[in-house]
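A.B. asks: When you get a sec, could you give me coordinates for this:
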Amino acid sequence: MAALTIFCAMLLAGSALHKAMARERLAAAASRLVGASPALGPVLLVLAGAVELIAAVCLLIEPLRVAGGIAATVLWAGYTLMLVRRRGETLDCGCDLNARAKPVTAVLAARPAVLSALAAFVSTLPAAPVTLDAPFAAAGLLALYLGASELLAIPRPAWRTV
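C.D. replies: Here you go, the predicted structure:
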């Protein structure tokens, strides 16, 4: 189960890095998502990125893993609530690596909800040694997650009914 913990930490750290690299775009997205003034966007972005980075580090340090899991659970639950509140609107929520204005649907809100549940699950796991295969399994999970995210970004595919 160490792979799930490492996956969550990698996703959180990657999200924090993404916020640092695409500050302008994501600050605007953060203020729109929260419904705050655009001037507050950079503050919200730094706050979210800091929580993501702290949670990622905590997940990798065994005595702090539970605290990291709880922080990630609360953060992703917050993202879920903000997306649900914006359901039906079209905006760039900052959920993807690329700038894309898209309708906020139940599927889009389900992603952080599932991640929140996963982080809650990770915080309840007993301590497990990190074996050599765990980081590779986590990297594979991250690749699958990012690939699924790109598939969900395809506008009106024939195979999607939601």
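A.B. asks: only C-alpha atoms for contact and neighbour calcs from this point on.
C.D. replies: OK.
A.B. asks: who are the neighbours in contact with the nearest residue to residue 128 once chain neighbours are set aside?
C.D. replies: Nearest residue to residue 128, sequence neighbours excluded (CA to CA, 6 or more residues apart in numbering): residue 2, at 6.2 Å. Contacts for residue 2 were tallied using CA atoms under 8 Å, 6 or more residues apart in numbering; they are 128, 129, 130, 131, 134.
A.B. asks: Which of the helices or strands spans the last one?
C.D. replies: Spelled out, it's residue 134. Taking DSSP states H and E as the definition, residue 134 sits inside helix 133-152.
A.B. asks: what about the helices in this protein?
C.D. replies: Secondary structure of the chain (DSSP state H): helices at 2-21, 23-34, 41-60, 65-85, 106-124, 133-152.
A.B. asks: could those go into TSV alongside distance to residue 95?
C.D. replies: Converted to TSV, the helices of the chain look like this (distance: least, CA to CA, whole Å):
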stretch	distance to residue 95
helix 2-21	9
helix 23-34	9
helix 41-60	13
helix 65-85	10
helix 106-124	9
helix 133-152	9
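A.B. asks: Out of the ones you listed, which is closest to residue 92?
C.D. replies: Closest to residue 92 of the helices of the chain, according to CA to CA: helix 23-34, at 6.1 Å.
A.B. asks: I'd like the structure of this one too, to check against the first:
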Amino acid sequence: MAALALFCAALLAASAVHKALERGRLIEATARLTGVSPVPAQLLLIHAGTLELVAAGCLLVPPLRTAGAVIAALVWSSYALALARRRGETLDCGCDLAARSKPVTTAIVLRAAGLAVLAGIVALTPDTPFTLDAPFAAAGLLALYLGASELLAIPAPQWKAA
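C.D. replies: A predicted model of the protein is given here:
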């Protein structure tokens, strides 16, 4: 389970860095996603990024891993709820590294909910020390996650139901 905790930490840290580097785009995305004006959206974005960094840091320290996983589950659950409210709309939700408007589908909502479930699994499993294979397994999970995100961004693939 250390690999899963490391995957969650890497994804959370990357998400926080993404919020800092793309803050103009993500303030707008946060405003549209939450239905607030840009000033509160900026505060929400800072708050989310801070929580992501705190959760990532806690996930890396075995005695704090449960706390980090609970914070991560709450953050990802909040994202899932915000996305569910906008399901069917077309917008740039800020979920990807690339700026692109796309329909908010059930799959995108389930992606955020699935991450919350993974964090819940980390919170409920006993702490295990990081082993040599954990970073490689976490990197593999991260690659699969990013690949799945790219597949979800395809506008009208033949394998997707209309």
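A.B. asks: Give the equivalent position in the second structure for residue 41 of the first structure.
C.D. replies: By TM-score structural alignment, residue 41 of the first structure lines up with residue 41 in the second structure.
A.B. asks: Do I have it right that that match meets residue 33?
C.D. replies: No. Look at residue 41 of the second structure against residue 33 with CA atoms under 8 Å: they stay out of range, at 9.2 Å.
A.B. asks: And stretch 79-92 of the second structure, end to end?
C.D. replies: Across its full length, stretch 79-92 of the second structure reaches 14 Å between end residues, using CA to CA, to the nearest Å.
A.B. asks: How about residues contacting stretch 79-89 of the second structure?
C.D. replies: With contact meaning CA under 8 Å, 6+ apart, stretch 79-89 of the second structure is reached by 33-34, 93, 103-106, 108-113.
A.B. asks: at 10 Å instead, please
C.D. replies: The contact list for stretch 79-89 of the second structure (CA atoms under 10 Å, 6 or more residues apart in numbering) reads 30, 32-35, 48, 73-74, 76-78, 93, 95, 101-116.
A.B. asks: Quick check on those: which are buried?
C.D. replies: Buried residues within the contacts of stretch 79-89 of the second structure, counting neighbours by 16 or more other CA atoms under 10 Å: 30, 32-34, 48, 73-74, 76-78, 93, 95, 102-105, 108-109, 111-116.
A.B. asks: What is the neighbour count of residue 29 of the first structure?
C.D. replies: Residues near residue 29 of the first structure, counting by other CA atoms under 10 Å, number 24.
A.B. asks: hang on, I meant residue 131 of the second structure
C.D. replies: Other residues near residue 131 of the second structure come to 10 when the count uses other CA under 10 Å.
A.B. asks: Who's the closest spatial neighbour of it, skipping the chain neighbours?
C.D. replies: Nearest one to residue 131 of the second structure, counting by CA to CA, 6+ apart, is residue 2 at 7.6 Å.
A.B. asks: Distance check, the one you found against residue 101 of the second structure.
C.D. replies: From residue 2 of the second structure to residue 101 of the second structure the distance is 35 Å (CA to CA).
A.B. asks: got the contact list for residue 31 of the second structure?
C.D. replies: By CA under 10 Å, 6+ apart, residue 31 of the second structure lies in contact with 37, 38, 39, 40, 41, 42, 44, 45, 93.
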